[in-house]
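Visitor: Take this sequence and fold it.
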Amino acid sequence: MRTALIFIGAAIAEIVGCFAFWAWLRLGKPVWILLPGIASLILFAWLLTLVESEAAGRAYATYGGIYIAMSVLWLWFAEGFRPDRWDIAGAAICLVGAAVIIAGPR
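Guide: Presented below is the predicted three-dimensional model:
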């Protein structure tokens, strides 16, 4: 459960940080919006170091699946675009892949 919460927190932090750059460059928001965005990206990187994994690459690969699912939720709740069946199917496939990577017997 702790690992899942770390991955979710990291995904939110990365999405918020990257969205700050999107907002500045694509939506015309003021440049100061990058300051909390950079802080959020630092938080994202730190959170990933807290994941219990013997290999960073495995943690990052698992995180990728979580990131995709959280991005679809961001699309819906933050940007107001309801995900379609392809968004949901793709995110579900990624979550299955993430579970296989992190929970597979070693």
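Visitor: rest of the way, CA atoms for contacts and neighbours
Guide: Will do.
Visitor: which residues sit against stretch 61-78?
Guide: By C-alpha atoms under 8 Å, 6 or more residues apart in numbering, the surrounding residues in contact with stretch 61-78 are 7-8, 11-12, 15, 81-83, 87-88, 91-92, 94-99, 101-102.
Visitor: To compare with the earlier structure, here is another sequence to fold:
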Amino acid sequence: MTVLWYLLAAGAEIAGCFAFWAWLRLDRSPLWLIPGMVCLALFAWVLTKVEADAAGRAYAAYGGVYIAASLMWLWLVEHRTPDRWDLIGAVVCLVGAGIILLGPRGG
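Guide: Sure, this is the predicted structure:
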């Protein structure tokens, strides 16, 4: 379930941030901010569903998922192919996220 929550959070955050990007950088209507704010609120709520012993740890691990999801957005929505350095960086970040979230904790 954790992976699903992280993927939903990433989708909501990226969509919300893109709405602001569209308004400010792509000269879209300010009405883009309405779904953008809804998406960002959904992101915050969804991230609370992640099973982790501390918020900071959940957020830190989420960072790797966000990076990989952002590159998927780059490819699927913006139609720009991530290069090998993007992909290598995403793998490194996902490995780090896994270590943070799944690493053994001393008691």
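Visitor: now what about the TM-score between them?
Guide: The TM-score (TM-score structural alignment, normalised by the length of structure 1) is 0.98; 105 aligned residues with a C-alpha RMSD of 0.4 Å.
Visitor: rewinding a little: the contacts of stretch 61-78 of structure 1 in helices, which ones?
Guide: Assignment to helices by DSSP state H places the following of the contacts of stretch 61-78 of structure 1 there: 7-8, 11-12, 15, 87-88, 91-92, 94-99, 101-102.
Visitor: Buried members of those into ChimeraX, please.
Guide: Selecting just the buried residues from these in ChimeraX takes one command, with 16 or more other C-alpha atoms under 10 Å as the test:
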select :7,8,11,12,15,87,91,92,94,95,97,98,101,102
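Visitor: which one in structure 1 is aligned with Ala19 of structure 2?
Guide: Superposed on structure 1 with TM-score structural alignment, Ala19 of structure 2 falls opposite Ala20.
Visitor: Looks like that match contacts Gly37 (just checking).
Guide: Yes. In this structure, Ala20 of structure 1 is within contact of Gly37 by C-alpha atoms under 8 Å, at 5.1 Å.
Visitor: Which residue of the two possesses the greater neighbour count?
Guide: Ala20 (25 against 20; other C-alpha atoms under 10 Å).
Visitor: Is the residue lying closest to Ile102 of structure 1 once chain neighbours are set aside inside a helix or a strand, and which specific one?
Guide: Closest residue to Ile102 of structure 1 in three dimensions, ignoring its sequence neighbours and counting by C-alpha to C-alpha, 6 or more residues apart in numbering: Thr62, at 6.0 Å. Thr62 of structure 1 belongs to helix 56-77 when assigned by DSSP states H and E.
Visitor: Can you check which part of structure 2 that helix sits on?
Guide: With TM-score structural alignment as the criterion, helix 56-77 of structure 1 aligns to 55-76.
Visitor: which parts of the matching stretch are buried?
Guide: Quick answer for stretch 55-76 of structure 2 (16+ other C-alpha under 10 Å): 58-59, 61-73.
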